[in-house]
Every structure is written in structure tokens, then in C-alpha cells.
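In: Next comes the sequence, and after it the predicted model I'd like to discuss.
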Amino acid sequence: METNQCYPVVERSHPDLVINIGEVSLGEGNRKKLNITQKQEKTRFTQAVCALLNSGGGVILIEMANNHERPMELGHDLEQSLRYLIESTDFHTFFEHNQQERHFSIFVKSWSSEDSSMRPGICSLSSSLYRRSGTSSLTMRSSEAFDFLKTKKKDAKNSLTNEGSPPSKIPKADCRSTSESLAAYKIFQKNRLNYGEILPFPESQSTEFKQFATKNIQKYVQEIIPEYVSAFSNSKGGYLFIGVDNESREVRGCTKENVDRNSLKNVIATAISNVPVVHFCSSKPSLQCTTKIIDVFKDDGELYGYLCVVRVEPFCCAVFSGNPKSWMVKNMRIHRLKAEEWVHMMIDPDPELLSDLAEAFESQLSLSHRPPLCRPVYSKKGLEHKVDLQRHLFPVTSDPLRYTPESLWTELSSEHEGLEELINKHMRPFSQGILIFSRSWAVDLNLHKKEGVICDALLIAQNSPPILYTILGEQEAGGQGYCTRTAFALKQKLVNTGGYTGKVCVMAKVLCLSPQCTTECLEGAVSLIDYPGSYSLGDTQQVEALLQALVIVLLGFRSFLSDQLGCEVLNLLTAQQYELFSTNLRKNRELFVHGLPGSGKTIMAMKIMEKIRNVFHCETRRILYICENQPLRNFVRKKKICEAVTRKTFMRDNFKDIDHIIIDEAQNFRMEDGDWYWKAKTITQRAKGCPGILWIFLDYFQTSHMCPSGLPSYSCQYPREQLTRVVRNADDIAKYLREIMQAIRENPPPNLPSEYLAMSHEAEWVPGVAGNITIKDLDLEEMIIYVADECHFLLRNGYSSKDIVVLFSTASEMNKYKDKFLKEMRKRKFSQIDDESTFTDANLDSVRRFSGLERNIVFGINPSTAEAAIFDNLLLCLASRANKHLYILRLSN
């Protein structure tokens, strides 16, 4: 029986995944002497080890059942199980152990494949995938299963690419390809056989003989069917004969008194239906198995019983006998993986980027050498690599121990008397390294901040494991638990998000500023587990590798690419964006963020809302996001991190539960429904002595109307920050944007503050991404056909309809022409008709309504405005929506 949960994972008192599997007799000889069932002990042990290998590593605690205080070894059988798990004799790369009296600790490093193109991305005790080899059915080892699955996936992709459509059916087994298959096929066609009759063919690649069990026949059949269905399906098909002696080939059958024909057929059908199947093809056919019950007669013509034959066709994809024997830690319990999630983790570490996307993005985390839970990390080409970000944010030098960020350390030490002396005292043993301060490392890791914590500091130094210090003002209950939970989250993220592949633990230590604290409290508890020396950081290379993993942990965010690729992909914040994200919210409750087009204002708005939730222990229903347009509102609403409304809704409704407000694209707000700024400020300041957060993101260069916006005058927008690094657009589009911004500077509209124009001189355009811009003058019919033809070309070259948007100057123009554009686009025939190549109303919008969003491909239809003064602003807003390809189509008449 399969169990998804077994041993609890201890986490409250340890900053690591710790599995206590209870008593185990160490030493294979001892287990034999004591007559203890080795199988049960090995099962508990290997499941726990497998779960830790696949979940970022950790520690297994064992209490020795045998009363030996002298040093003991695991035993040859257990060590062999571990070597089987990693398919390597390199035992000490992943495992170390120590013994304290009767307590035995095994330290498990996270699994990381040397090369994911050659080795599986996850550890397993059994793949549950079978294949035929001669006359045997063999379980594929993980590496063999990996190659098999990669081949199946590649074949499915090639079939789709070469044929233009998915295969409609699975190839049938060639029943006449061998003499054995032909003879088996003839027997399969019969309705009766004689008891003792010798079948005219032996066991072979395509035939297997089994006798019926003497007891519990139905259970026996249930157990063997999945194995042989898997083996024949994954090979070239074949026949399973149940009721034939495998040596003599004599028909034995099963007596009619011991089995019922119909119930036997039902048992077999149920067993086949429960076999897990994982598809790579889009047609997803079912297994093709045919069961036949053949009557077996004695020489006197009397019915003796039945022989069962299961004919199995070869299958297009992967057929398992059951879920693989592979485990992970989920929700602090050991969980057995389902076949589909196991396959995904085995062979899908990297998404396949379109060639255009591959040219635009650079991998920041190589998944060819990765822990199992890592996700791909990409950044736009031209932006800082994780190495550059690490050297900028967390430089490793030969200088004495460095405190960073220096501005935060200066602020903290001036605010809290005695902090500098306390920190310096505890740093004396460390001559070199880096101590990274944060007002809350919990918040940095997307956890809730604890009240009473002055700050946290992470020590990364050679010859020491990483240590997380939590500094309290007063000794209080829960401080050590908070520090331990934060250290636990950090360790998990360094491995499973940051991709660190070395041995790592994070010690948790609490310090207290109050002079009333005891010495014991000041010293804290580094760890209840004594880790081996290999868990201390060695040379500079190890330190930098860990800090680069830390960069991904701190600066990573879910990329908009994730929805396009169908899997989670991370991008990295720029150093400028991270500096804004690190702003002290309690000291900057109101802030105006001016950001140039494509500088990441909406991304930062969402990141700040996540931070608000954790800093203030705030429910999502108490955070409000406001924008002008419904498409942007809908986009943010799907993230489920806040309440999201348009300005009109905000002015109409009462928001009595809201404490914090984030406003985006504020340059396009209007006063037609009332003073939105006054209302937002009133809501966020109604809690006496504890005002909420009000951050306003805007860009005057993208102003799309001449009406009063309701914003305070530029000089009153204080405090304010700027985002000047433009990260969205391809080189040719960026060059075009610079030309438009120059035109705006030379002839600004009257509602654009003159002081704001200087910001364009600080713009930094990230180069290195190929793209194109096309400007054409066409009449309306030509324009409609041109858009349809280009979309057809783009979809045939791998893009999805989700990559494309057609933007009109106004909503009224969109409503006037959209049916003509959609009708023409839908005329085109595609090789693969599905949701990805279907155009809907969502692919058409107006420039104003689409503000704040982006697409890889943007068609701008006859950009124009009744207010000539803001024509360039409208054009800038339109062009900046495009990541890769921009088409500006002007009416020629």
C-alpha cells in the first residue's frame, strides 16, 4: 500500500529539515543477529534520505536500537541503499554522519546533478518504469528512465513539428514481426485450449508466461498486471499468458472452482485502468490492452478452468506500474510523488525559450547543475549578472570584516545605544567576511516581521557556517523561535531558490540589547545539532557562490515570462530596483516614485505590496492597488496580493477596511469624479499615530490627456525616488523611445512639469537585445490584411496569441474596427489550432487602457489624438509597451 505521509519533520527547534526516524539497529551484522526485519528499517531509512535529497538537504536523527556506545557504522546494506539512490559510489559527497552516545546523525546534502542533460534531476528508489529485456521485465534505473523519458518527449515534439499535427493513433504492434509474435497471436485468437497442451513458442521479448498463484488469485493478478503492462507498453508490445508453466510451456490454467471468469476479467481491467500514464503528446490516447479468457478443457472434454491472455500494444508515451518510489518533504511531511510530477522534476529543469526570447534573456542560474526544486532564473541581456550584483551588493574582499549596507548600519547603531558594542563583541572571532544587516531578514524572505526585533544580521565568513543573528531590545519569549524559523527559511531558499549546491546550514543565534538579559540569553543557541566541519565555508570561491545564491533569493521575482512558458521562471531586480525595495517603509509611509517607461514601476508596486503585508502583518484585504484602467487592474488582481480597483471605483465606493494604498500610472488619473489624492491620503492617515502606506508610481512622459490629474504639484511630491534604468525594450525600440522623449523635451505639453524633463537625461537604456520597429503608411484594408499576415507569420514561428496586442488610439476606434481585424486574423489557417493561436477581444485594446502592461509584439493602429500637444506622449506610451517587435501603422488617407 502506498503512503503519502509517514514521519513528521521536526522544524520548530532546528533551522533545518530534520527527520527523526526513531530506533534503527546500526551495523548489518547487528540487525541479522537481533533477527530484526532489515526491510522495514531500510524502508524507513531510505524514504527519509530520498525525501531530504529531493528537498534541499537536512539531517536524519536515529536512536540506536542496539546498546553500543562505541562508534558504529551504518552497515553495508544501508550504505548500498544510499549509493543506489544517488547512482554513485561517491558516498561522502552527499552524506556524512556522527555519533553521540546512542544518537546517530546523518547529514544529507541536497541532490544536484552534475549535468541535467545527462543525469536525472531527482533521486528515486525505483522509477516504477519497466522495459522488456530478453525474457525479463526489468525496472529502469533513474538514469535509464531519464534517457527513456527524454527520448519520448523528443519524439513527441518531432512528431508534432514534422507532421504538422499530433499523431492521431498509436502504432499497432506488428503481430507478424517474429515467429513468436505470430504464434502468440494465433493462440490469442483461440477460444479453447487443452490442459497440458504445449504452446508452440517459448518466452521471448514479446511473450511472458506466468502460472496462477495457489492462493488469492485475484490479488496475485492485480500485482503482476501493472509490471507487465508497463514493460510491454514501453517496449514493442507483447503478450502476457497467465496459466502457462514458463519452463515446460504447458497450459495449466486455473480451475474453474478457484476463479470466476467475469470477476477475473474485471480485476484485470481495473488493474490496467489504474496504471499511471504520463503523456508528452497532445492527443493523449489511452492504453490499448485487450484481455482474453480462454477455456481450458481436459482430455475428456470437460471444462477444467481458464487461461488468461493480456495483449499489450506499444505506447506513444510513458507507462508506469505505479507511482515512482520517490519522496519529497511537503508541508513538513514526507510525500510520495505522483508519476506526472516526478516526470516533470526528472526532465524539465529548463523551459524551452523561443529563439527571440533566448536572444533577449540570459540565464542567471544554470540548471545543468542544480538542486531538484530550483526554478529557472533569467534576466534581460545587458542587465547585471548575478555575479555583478553580488560584487556590487555583497563584495568579498581581503579587508577586515565588513558591515553592510553601511547606511543601514550607521542608522541602526545611532538609533540603539549599545548595539555597536554588542555586535563588535560577537564579531571578534571573525577576521574576514561580511555581516549583512536588515531591519528584518524575515521580511526579506517573504515572512512576517516580529515586533520587538531591532534588526537581523547574517554573517557570511570563511571557516564558519552562515550565522543569522536576531537582535532583540528586551528578552522575550518567541525570539529564538523567530530566529530559527527565519534561518530555516533562508537555508531552504539558498538551496531551492538560489541554487547553491554545496553543503550548507544556517545557524540561528539571538542577542539582546537589554542589560537585564542573562549571559545565557546573550550567547543564544547556535544550533542543537553539531554539524561537520565541511558545513563551514571554505575558500573565497565558496563564499562568493553562496552570496550569488543569496542575490537570487533577495532579488528574484516571478517573471511575466512564467505565463508564456507555462512554468515558473524568475527574473532579478536591478540594483536600482532593489535599492527602492529596501526602503524603510516605517520611515517612508508616503513616497512618489517617478519611473521612466519600461523601468519596472508595476513590478515594484507589486513587490512593495508583498513587503507591506509582511512588515505590518497585514491581510491582503487591507492593501489597495489603484490604477486608471481595467486591464492593468485585472492583471494585478490575479496576483491575489491585494484588493485592486480602478480610480472610478475607488471614488465611488467606501474602503473602510483599507490601511495601505499603492497607486500606479497616476499621471493618467483625472479629477472628474473628485479629489482621489485627498481621499487616498485621508484613508491611509485615519489611524492616529500609525499612518498607513501611500506610494504613488507615475511617469509624466506617458501622460495621455490634458485634464487636471489631481496630483500635487511636482515640488510637493516629496519624498520621491526615481527609476531611470529602462529594462523592457529591445535596442531599436529603445532608440525610437529616446527620439520621442527628445521631441517631448523640445515641445513639452503644458501639464508636464518642467523640472521633470531633466529626468530624461538620467535615463540609462540597457542594450544588447535584438528587436525591430516597422513604420508603414497603409489604407485601412491594407492595414487589416498586413496585421493578419504578420500575426500568421509570428504564430507559425512559435509565438502565442498571448504575445500579441493590437492597440488603437482610443476605445471608440477599437470598437469601430475590431471586428474587421479579428475576422481577417481568424481567416488564417494554422498547423496547430488551439487556444494559443486564437485571437479574441483581449488581443485588441486602446493605448490608454493598455498603459502599464506589455507584450512582446505590439501593433499600433494609426496613433493620433485630438489633443496635438500630447501626441508624442501617446506615441511614447504606445511604443514602450513593446518588448521585441513594434509595428506603427498609419492611415495613408
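Out: Okay, I see it. Numbers count the residues shown, from 1 in each chain.
In: From now on I want contacts and neighbour counts done on CA atoms only, so please keep to that.
Out: Will do.
In: Quick check, central residue of this protein?
Out: Residue closest to the mean C-alpha point of the chain, counted by C-alpha atoms, centre = their mean, is residue 568 at 4.0 Å.
In: Assumed that one was part of a helix.
Out: No: remark: residue 568 does not belong to a helix; assigned using DSSP: H, G, I helix; E, B strand; the rest coil, it is coil.
In: I'd say residue 557 and residue 572 touch.
Out: Yes: at 6.2 Å, residue 557 and residue 572 qualify as touching, with contact defined as C-alpha atoms under 8 Å.
In: who's more crowded, these two?
Out: For residue 557 versus residue 572, the count of surrounding residues by other C-alpha atoms under 10 Å is larger for residue 572: 26 against 17.
In: what's the distance between that one and residue 417?
Out: 36 Å (C-alpha to C-alpha, to the nearest Å).
In: Tell me where the stretch 701-850 of the chain has helices.
Out: According to DSSP state H, counting those that start in this stretch, the stretch 701-850 of the chain carries its helices in the segments 731-746, 780-796, 811-827.
In: In a markdown table: the ones you listed, plus distance to residue 385.
Out: As requested, the helices of the stretch 701-850 of the chain are exported to a markdown table (distance: least, C-alpha to C-alpha, whole Å):
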| stretch | distance to residue 385 |
| --- | --- |
| helix 731-746 | 19 |
| helix 780-796 | 30 |
| helix 811-827 | 40 |
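In: Check it against this one:
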Amino acid sequence: MNHYLLEVEPFYPDLVINVGKVTIGELNRKQLQKNQRTQEKDKVKQAACALLNSGGGVILVKMANEKNQSEMGLDLEQALRDLIQSPELHAFFETVQQKSCFYIFVKSWTSDTSSTLKPPICSLSSSLYCRSGTSTLCMDSRQAFNFLKTKKMNVERSPINEGFPPTNIPRNEHLISVFQRNRFEFGEVLPFPESELAEFKQFSTKRIQEYLKEIIPGYVSAFANSRGGYLFVGVEDKSRKVQGCAKENVDLNSLEYKIENVISKLHTFHFCSLRLLGHPPINHQFFEKKIAEVHKDGNLYGYLCMIKVKPFCCVVFSEAPSSWVVKEKQVCCLTTEEWVDKMVDTGPDLAEDFNNQLDLSQKPPSCRPVYSRKGLDHKKALQKALFPVSSGPLQYTPKSLWKELCSEHKGLKELINMEMQPICQGILILSRSWAVDLSLPEEQGVICDALLIAQNSYPILYTILGEKGKEMQFDRTHTAFTLKQKLVNKGGYPRKLCIMTKTFYLGSEGNAELLAGSNSSIDYPESYKLADDQQMEDLLQSLVIVLLGFRSFLSDELGCEVLNLLTHQQYEILSKNLYKTRELFVHGLPGSGKTIMAIKIMKKIRNVFHCETKNILYICENQPLRDFISHKNICEAVTRKTFMKYDFKDIQHIIIDEAQNFRTEDGEWYDKAKNITWRKRDDPGILWIFLDYFQTTHMYYSGLPAPSDQNSREKLYTVVRNADPIANYLQEKIEEVKKNPPPSIPSGSLAMLGEAIWAQGVSGKIKFRNFMSLEQVVTCVAEKCRVFFKNGYSPKHIAVLLSKSEVVDEYKEKLRRAMRRRSSSQMDEESNVLVQIKDALHVTDNCIVLDSIRRFSGLERTIVFGINPQPNERAVTNNLLLCLASRAKKHLYILTNRQRPQSKKP
């Protein structure tokens, strides 16, 4: 199929692909030349494929014939049926003519419909061939999906992660002897017919090199993906007679080069360890070519080409698969690697610790796994709490924002109520900026946005402007476009969906005006309306994922995109109006997600205030946490000590994390932060401070204002990080800190958080052990690490934490030696790769982190060993143990020894 340069139309709240002029209607299409009919059909198929794989949208057809037409034409309809591999065309496509335009409405592809299992993405051609008897067939996408799954499974079951090694073709003496010959007679009959292992082709009257380029890829792919076989070019298939190619028509050297060149350019994909080499092409290990002479009447007549192909270890394509997507509003073809990854991607298995929030068997192609930690609210519960659907009248939410907006803007209440009069049942979700809610820059001049989700209505995004802007209509469609895309591609909404738009101007005297062109210009079919409560709830649950989903730290650990959900508490805090909440103290229990919140609020600040990375400052006490945040590229990140040294003239907004462990030895950091954010008295910046008094691990004055002076406060008391046994231990330590707080903690501050909520349901382990010597301690750690490695964990899952940074080097050397000690039997069973041990500055590397508890503050790992967790000040012992335990997600070992190492004096 030819590839066409298709345009994505701007200024629509949906993906709209313009395919140009196409003849519509059965009678009209029958009158076209075959070539033109094929070209038009291919353009429509390519656009349809791109939209199916990109969340759905609309194909805009400029009708070559302007008479009224209700149907496309049988050949176009059949092409679309072939594309979705289903006779049920209306499940994915609907058509409407509007004046001289013909619209084809495309629903997003979903993997599973009714009882027919569909592959994860739509494809025009897999470019994967196989042998079936004497035929060479191109697999359809469903066959390719099953073939790839089997290949991947075979590799995963291999103990050394290898595909099946090159094997010989099933033995056939006639085939072997013929392939070994160097000379044939013209008209000689070969002693075997075509079969699964043998294919005969005659030389075409076309140019020889063009012909070989045309036929070789498919046959080599088919033999390589099957049991292997032989391709003979120059043999008449029915009579089996050797014909060859006349020597006058071909140059021998160029013939050999052409065969080599065509095969070397075939696309391959490796599931096995060869993937690490970048999918090397098929080579002479898998194929062998031979050109034999053909004689006639005792003279050289021409040549016979023979190619022997062995079964390939993984997958061979004739060319790149033909599967299309829309990227950055450009219609693009997926690469071979992208296509295979999407075809076989099943997502990570996190069932042990997390609840899956999406039915991945029906997910759209771009949808990624979404999880919530066990024990936390499911998306259904979050939807019912945030966006409830009732059988009563239309609801406005959040009610507090609705009251604020009505009190601030004259005429707003009357305008909204008038627009909502025809709506009997549904929910109107208000926001000061839906753009910001969708992680887009805030739009200037917007009073508020309102998203209507109502029964028997299209979803509608209303925008109320306080001033008219030239670019506002583009911004409006861009926000609606982003919302629709995210509801499908992130929220996993599997049904037909559009977002209509309406924009009003509200004057200072309360006079309202519907802006021209603010309505969506495409009339969608009735099937795009929300039919009942179930469809409304499904869409709102997708909206919960869009608004509460964030990229989990697990994404970096697993090497694939994973989304987690915010808790209700976290979402409520992040939804605050930043213009009215310039300063906020967020008190959070250990493991309640304070650092996640800090990252999210900095992203929101960028969009609300249209500022750059250099205008936002993140401050923490420790270098490892500073570096961890710095790698996110959303802000400038410094430690408290660095903050006190410089002026930071470009900084407008400041986020402070782990503030309970700050000190004033270098100056009053809080006063300096407040002075920076209040440089512009009429437009101050943001100053949000995250802290947890329970994790205070020193006896010095922190520099925080007294709790009574923290005028704006919020609490995070839902603990989401730790496995159940560790969470139980944290609860015990919290109670001990409450009973015996260190003097450095302000009186009454520990009562701020009230009763904690602990997410339950994640299994884990906590162990306490005492040893007689340091050697026994490090030997225990080394042995436990080996056990974890055998069970699928890696060094990046493990941290070894000490109470004092002065002894880190001594422990590191002893642990390194203990890790090297292996018996000969272990050397046979395990890979002899030296496990790296580094400090917390390398927390993102695949290494064991060994550092102090304080320097690891704000970070986490799945497995934590705490060694001799005894601070210099006994008053903060429980706080230090609390800080230590909260760093461990699943396994915690607290190890002590009676023989303590001596601190090295500087």
C-alpha cells in the first residue's frame, strides 16, 4: 500500500484527519479507474488506522461529487471491515454528510469486543509471512498477534533468555542434493515438487533486480518464521523444469549483490538477548545463497538462483509493518520495534501489592496500566466521592467553588442555570481552569470552565471568559481536544466519545454573550451521546484516572510507563486555588506521599503562573533527595545549606520538603524563603512547606514557625507506602513518639494529624536480629541479598542504612567483601557479576545503596536493612527508627551488633 501525507486539521476538539478529495457513493465509485479507486481507498484506510490507534477521531473527506450520499461505497466499506476484522462496521465507524464534506467518525480501537479477541493495535499489514502447505501467506494482525505471543513465551521460558537456536531444515535428501549442485541442464525436471519446504519461481519479464527485490522478502520471511526452506528462482512451478535466467539479461556479480542486499535489509525483531544489540539483521547464520549455471546444448545459457533459509530464532519481517498513529498531530507509521512492543505489551504484573484500575483486555492502544495500592480507594469509590451520579436533578460540584464563583462574578449564576435548564440528570464539574487540571498552561482571561456530563447529551466543555482574546478559540479547542484524548488514552474510556465546546463572554455588569464559532462545527451522531447512568459513571471513572493519575516511581524501576492514583486527600490539596493559597504547611505522616505532592504542585505552578524551571526552587536537607528531584527537570533543586549561600534572583516560587529536619545554623531559612516569594508584594509567589514532626531526627531548632503561626495548614494522614507488618511497626513508633516527644518538637504539634489511616493488604516482612560482631551483621546482609537476587530482585531494590554517616565507608568495605565471598557451588549457579554498592546519591542506579538514615530521608526502596539505628541523642531514637522503617516498602531488617565500629575522626 502506498503511504500518503495526511494532514491533521487544527482548531477542532478532536483528531480530524483530512484525506482530501474522495469519490463517495457506490455508483460513482464504479465509474472510477481502478488505480484511482485504489488510491482513494488506501488514503481512507491509512487515516482510519491512525485514528483507531490514537484514541479515535474523524476522517474529513472532501467529496469529489457533491450530490447527496448516505453511503461511502461497497469497496470503502469492505476496506474498513477488513481493517477491523469484523463485519460490524458501526462498532467503530459511522458516517454523516454535511454540505460538501463527508465525515467518517472513528471510535478508538479496543483489544476485545464481544467474544472475538483482537490484537492490541490495528494494522494495515503485519509484513510477517509464514508457510501454509505450498502457499506463502502474510499473517493478518490477529495471526501475527498469536505468533508473536508464542515467540515471546518461548524466550521467557528459556532459562538463558534465548530464542530457539538456528536449527536445520527438516531433512530432505533431494532438496539437499539439488542445492549442493553447481550446474543444471535447461529443461531438467527437479526430483521433488513444491512443498512447505520448497518454492519455485520463474524469472519475470520485468527487470531482474526489481523482480528479486519484490519476491525475496516475503519468501525469506515465510521460511524463517516457519520451519525453514528453499527458494528456487528460475524453475517453472507446475512442470518443475529448470528455466534459469538468460545470461544476456543479468550480470552475475550484480545478481549476487542484489540478493545479499535485499536479505540484509529485512526487518528483524529479537525477544532474546540479541535485542540488547539493537535487533541485528538476518545474517549468513540463517541463510545461504547459491547461483548455479544452466546449460543448454552444451553451452552456458544462464543462471539458477537458490536461497536456503533456516528457521530464525525470533521474528523476520518482509518490511516494516504498516500501522499508523498520530504523534504531535502528525500521521506517522510505527517502527518495527514500536509495533512489536505494542502487540506483545501486557504491562507489569503488580497484582501482589496493587489493584489494577483498568480492564486491560479492553484498553485503547495507547492506554497504560493504572494501579492503586491495595487498601486504598478504587476508581469507582473515588468517582462516587468526587463526581457522584444520582437519579435526581443536575448537580454542581465542587459546591464550595460554585459558591465562590457566583459571589465573585455577577451574572455567572444566571448564565450557567439558563444553559443547564434542558438538562434533567447529570453533573456539572466546575474548575477555575480545566487547562491546568489537564497539565496545560493556564489560559488568560478565563473566569472558569465547566464540564457537563449528562444523560442523553454529548459531554460539553463550557468556558466563561472575562475578556475577549483573539487566540481564545484555539485554546478552547486545544483544552477540549486534550481532555478527549486523555479520557481515552489515559483514562481507558472504551466507548464512542466527543467533547463539544461552548464559550461565553461575561461582562463586568453580568451581561453574557455566546461567542461566534464557539460551538463545535461537526455534528456527531446520536450514538456519541451518553445514554444512561452506566455510561456516565464509566466516563467519570476515566476522568478520575485523568485527574488523579500520576507517573509512578515504579515506571523507572520497571522500565515501562505505570500510573498510580492520588488519594482523595492528595487530590483535594492539589486542587487548591494557588492564587488564594500562596503559603501552605502540609503535615504528612511517614509514607503519605509528601514528595509526590511536592512534584505535582511544582508542575501545577509552572502551568498556572506560566513560569520556567529556573523560577521554581525545591529545597531539602539532603543531597540525594536534591539530586532525585533535580533529575525530574521541573525546578531548580538545592539543599538548605546551598540555599542560605546565594540570592536566587530568578526564583519566584519555593517548595520545601522534609522541613522538620532543617536547622538554623546557617541562618533563618524560613524568613529568607518568605522574603523571596514576597518580593512582589502585589503578586507574591508560592511557598509550600512539607513536613512531618514524627520524623524529626535532631535536637536543634528547626526554624519552622510555631504551629500556632502556621496559619494555612493541611494534613496527609493516609499512609500509602509500606507493607502491613512495617505499617504496624510505624504505628507503634508513632505512639511512642507521641508519649515521649523530643524537646525539639513544638508542643502540641504531634496532635495535628489526628488518627492515621493505614492502607492494608500488602504483604511484607519485618525482622529484628542481634549479632555478636559486625562481620556477622554484614554476612547476614550479604546472604539475604543473594536470596533476594535469586527471587527476582536486583540491587536497585535494596538499601542498607546506618545511624551515622561517619561509619559508612567502613561498612561499605566490609559488605563488599562479604558479597564477594561465594562457595564454588554458588559460583556455578549465579552470575559472577560484581554487585555495586554506592551512597544515596546513586539511588536511581542499579546498585545497593549504603548510607545514613538521615541522608536517605525522603527516598524509598523495596528492601531496607537498618544497622545499629541508635542516634547520638537518645531522645530522638524512636524518631530515627520511624524514619528508617518508613523508607522500606516491603521488607525491613533491623540488625544490631554489640561490637560497634569506631568512628573515624576527620
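Out: That came through, no problem. Since this is a predicted model, take the numbers as computed values, not measurements.
In: Give me the TM-score for this pair.
Out: The TM-score (TM-score structural alignment, normalised by the length of structure 1) is 0.95; 878 aligned residues with a C-alpha RMSD of 2.1 Å.
In: ok but residue 260 of structure 2 is inside a strand, no?
Out: No: checked against three-state DSSP, residue 260 of structure 2 lies outside a strand; its state is helix.
In: quick one: contacts for the equivalent of it over in structure 1?
Out: Under the alignment (TM-score structural alignment), residue 260 of structure 2 pairs with residue 269 of structure 1. When the contact criterion is C-alpha atoms under 8 Å, 6 or more residues apart in numbering, the partners of residue 269 of structure 1 are residue 291.
In: how far away is the alignment partner in structure 1 of residue 529 of structure 2 from residue 503 of structure 1?
Out: Counting by TM-score structural alignment, residue 529 of structure 2 lines up with residue 536 in structure 1. Distance of residue 536 of structure 1 to residue 503 of structure 1, computed by C-alpha to C-alpha: 8 Å.
In: do residue 794 of structure 1 as well
Out: Counting by C-alpha to C-alpha, the gap between residue 794 of structure 1 and residue 503 of structure 1 amounts to 46 Å.
In: So between those two, which is more surrounded?
Out: residue 503 (22 against 16).
In: doesn't that one fall inside a helix?
Out: No: assigned with three-state DSSP, residue 503 of structure 1 falls outside any helix and is coil.
In: I'd say it and residue 109 touch.
Out: Yes: under the contact definition of C-alpha under 8 Å, residue 503 of structure 1 touches residue 109, with a separation of 5.6 Å.
In: counterpart of residue 732 of structure 2 in structure 1?
Out: Counting by TM-score structural alignment, which is the criterion used here, residue 732 of structure 2 corresponds to residue 739 in structure 1.
In: From residue 149 of structure 1, how far off is that match?
Out: Using C-alpha to C-alpha, one obtains 51 Å as the distance from residue 739 of structure 1 to residue 149 of structure 1.
In: The two: which is more packed in?
Out: Ranked by neighbour count (other C-alpha under 10 Å), residue 739 of structure 1 and residue 149 place residue 149 first, with 20 against 14.
In: and that one, what does it touch?
Out: Contact criterion C-alpha under 8 Å, 6+ apart gives 318, 343, 347 as the residues in contact with residue 149 of structure 1.
In: And the strands in the stretch 401-550 of structure 1?
Out: According to DSSP state E, counting those that start in this stretch, the stretch 401-550 of structure 1 carries its strands in the segments 402-404, 434-438, 453-460, 467-472, 507-512.
In: which non-adjacent residue is nearest whichever residue in structure 2 pairs up with residue 808 of structure 1?
Out: Superposed on structure 2 with TM-score structural alignment, residue 808 of structure 1 falls opposite residue 802. Here the nearest residue to residue 802 of structure 2 in space, its sequence neighbours aside, is residue 852; by C-alpha to C-alpha, 6 or more residues apart in numbering that works out to 4.5 Å.
In: Then residue 207 of structure 1?
Out: In this structure, residue 207 of structure 1 finds its nearest non-sequential neighbour in residue 239, 4.8 Å apart by C-alpha to C-alpha, 6+ apart.
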